[in-house]
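Peer 1: My questions concern the predicted model and sequence given below.
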Amino acid sequence: MQSQDTTDIAVAALQRLRRSGQIRAISLDLDDTLWPIWPTIAKAEAVLLQWLAEHAPATAAHLGDTARVRALRHEIVELRPDLQADLSGLRRESIRLALTRAGDDPTLAEPAFDEFFAARQRVELFDDALPALAFLSQRWPVVALSNGNANVHVVGIGQHFRASLSASGAGMAKPEARFFHAAADAVGVAPEHVLHIGDDAALDAQGAMDAGMHAVWLNRAQLAWPHEGPEPHVTVASLLQLCQGLADR
């Protein structure tokens, strides 16, 4: 649990940012910031296996379980480096590879991926996610900036976002500075006037700072900062604490 002193420091730092007038937009990570990603992926992979058992049983038998599904997904990363930033493409091609190896029809990769992708959108939000989205979007334009392939409109939170950028759609990924700059461009502000919020120390916090943005590291697990050099402008333990710090005083 975060100490009261640490909480007070975070809230005070956010209040200073708020009062400075420097923040004119918010960019926000999705996976593991608004919902836990791996339970979602595990459920989607189970749905995929069930679909394959009905439509491509040899492939389902060859894969066996979700661990093998995930291993094949990692294998395709090595085989198709051109798809590194395209998680949908990587997943689709890993399914195609599994079908081909098992002697099933590789064109089934498309409907199989559609089943997986639909299940991947069924996320369970953290308790503080919806209140935080409502709070932030009432005060600033908010841009989703994700290396994942969730669709905020399908998930059911699209009304809170002015724009949504994914690595799959943009052809680039965090921590590339130009991806962060694309988020700033999407709402017509300079990077130095964007506050980026995300859970990943390297991809989100360090990436945002390197791109010239203000960075809030959402550190739910209370980990130590893992990098050398400057720490994030603010570290919070929850989105609730973030909103407390950014509230009008």
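Peer 2: All right, it came through fine.

Peer 1: Please count neighbours and contacts with C-alpha atoms only from this point.
Peer 2: OK.

Peer 1: which helix of this protein spans the most residues?
Peer 2: In the chain, taking DSSP state H as the definition, the longest helix is helix 37-55.

Peer 1: Show me what it is packed against.
Peer 2: Contacts defined by 3 or more C-alpha pairs under 8 Å, 6 or more residues apart in numbering; DSSP states H and E place helix 37-55 against helix 57-63, helix 66-79, helix 109-120.

Peer 1: That helix vs helix 66-79, what angle?
Peer 2: Interaxial angle, helix 37-55 versus helix 66-79 (axes from the mean of the first three to the mean of the last three C-alpha atoms, to 10 degrees): 100 degrees.

Peer 1: what about versus this one:
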Amino acid sequence: MTQSAGTHPHSMDVGRIRAVTLDLDDTLWPVWPTIARAEAALADWLAVHAPATAAMYADAKALRAVRVQVEALRPDLLRDLSALRRESIRLALTQAGDDPRLAEPAFDFFFAERQRVDLFDDALEALEFLAARYPVVAVSNGNADVHRIGIGRYFKASLSATVLGVAKPDARIFQAGAQAAGVACGAVLHVGDDALLDCRGALDAGMQAAWLNTAGAAWAHEGAAPHATVPSLTVLCQWLA
């Protein structure tokens, strides 16, 4: 089922929705420009505070290669993107001969920059619409902080794979989202951009799912399709009104 406009049919049972769980990265803002900007800011910080590391890892690809090393050394951190980033910085500092204790302030600087997101044009209006009608719970595999970003007032709770120790599409993170909202999974509409992590995961957890599909891609996964496929959050809100 692929829809590209608000006039297309959908199978959402709007009357059954009592809460909304919402993905963050690439649903409310584009994530990769945010990460790229934060990594560039980190490089500038390292140039001042850890010049040997900055010189050795002047190329962002080189620093990402260190992250691959850390993933292999510390598979326990794969659900904790903050810890993974912090330990990657620590390893880079160590390999370059700089003080590994700089990993903490370096990460703190990066993390603050990571929260400087550019919301999609319709994100705030959609959040206001949703929060006025439902308890809204953020469910994310990433490490964005809705309060530091400045949108915490729209959310009853914000859950991350880092805190829960499980990541989408694991049903348990969706179940935790429903619990935080105070309703059963069957009363939740999950909204997200990732067909597998968001939609397939939510469907497997017994939720209704709305796929934010700005690219107009076809549904390519086995099993049931999302209850709605929308090109924008604005269209989703029109269908829920």
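Peer 2: Perfect, thanks for sending it. The structure presented is a predicted model; accordingly, all values stated were derived computationally and were not measured.

Peer 1: Out of the helices and strands packed on helix 37-55 of structure 1, flag the one nearest Pro230 of structure 1.
Peer 2: Closest to Pro230 of structure 1 of these, according to C-alpha to C-alpha: helix 66-79, at 31.6 Å.

Peer 1: quick one: that closest one to structure 2 mean distance?
Peer 2: Mean deviation of helix 66-79 of structure 1 from its aligned counterpart in structure 2 after superposition (mean C-alpha distance after the TM-score superposition for structure 1): 2.3 Å.

Peer 1: matching residues in structure 2 for that helix?
Peer 2: The aligned range for helix 66-79 of structure 1 in structure 2 is 60-73, by TM-score structural alignment.

Peer 1: gap between that stretch and the chain center?
Peer 2: 21 Å (C-alpha atoms, centre = their mean, to the nearest Å).

Peer 1: Identify the residues contacting that stretch?
Peer 2: For stretch 60-73 of structure 2, contacts defined as C-alpha atoms under 8 Å, 6 or more residues apart in numbering pick out 39, 57, 77-78, 84-85, 87-88, 91-92.

Peer 1: How about stretch 95-107 of structure 2?
Peer 2: 42, 45-46, 50, 52-53, 56, 85-87, 89-91, 93-94.

Peer 1: Give the buried residues for it.
Peer 2: Across stretch 95-107 of structure 2, burial judged by 16 or more other C-alpha atoms under 10 Å covers 96, 98, 100, 102-103, 106-107.

Peer 1: so can I have a markdown table of those showing distance to Ala126 of structure 2?
Peer 2: Shown next, in a markdown table, are these (distance: C-alpha to C-alpha, whole Å):
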| residue | distance to Ala126 of structure 2 |
| --- | --- |
| Ala96 | 46 |
| Asp98 | 46 |
| Pro100 | 43 |
| Leu102 | 40 |
| Ala103 | 37 |
| Ala106 | 34 |
| Phe107 | 32 |
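
Peer 1: that older thread, just the contacts of stretch 60-73 of structure 2: which are in strands?
Peer 2: Among the contacts of stretch 60-73 of structure 2, no member falls in strands (criterion: DSSP state E).

Peer 1: Out of those residues, which comes closest to Glu128 of structure 2?
Peer 2: Glu39 (30.9 Å).

Peer 1: What is the burial count for the closest one?
Peer 2: Using other C-alpha atoms under 10 Å, Glu39 of structure 2 has 18 other residues around it.

Peer 1: what do we get in structure 1 for it?
Peer 2: Looks like Glu39 of structure 2 aligns to Glu45 there (TM-score structural alignment).

Peer 1: Nearest residue to that match in space, ignoring adjacent ones along the chain?
Peer 2: Nearest residue to Glu45 of structure 1, sequence neighbours excluded (C-alpha to C-alpha, 6 or more residues apart in numbering): Thr66, at 5.9 Å.

Peer 1: residue range for stretch 212-232 of structure 1 in structure 2?
Peer 2: So stretch 212-232 of structure 1 is aligned with residues 206-226, judged by TM-score structural alignment.

Peer 1: could you pull out the helices for structure 2?
Peer 2: 31-49, 51-56, 60-73, 81-96, 103-114, 123-133, 146-149, 161-164, 171-181, 201-204, 233-240.

Peer 1: gap between the residue nearest to Glu45 of structure 1 and Ala44 of structure 1?
Peer 2: 9 Å (C-alpha to C-alpha, to the nearest Å).

Peer 1: the more surrounded of these two?
Peer 2: Ala44 (22 against 18).

Peer 1: Run through the residues that contact the alignment partner in structure 1 of Leu28 of structure 2.
Peer 2: Counting by TM-score structural alignment, Leu28 of structure 2 lines up with Leu34 in structure 1. Neighbour list for Leu34 of structure 1: 125-126, 129 [criterion: C-alpha under 8 Å, 6+ apart].
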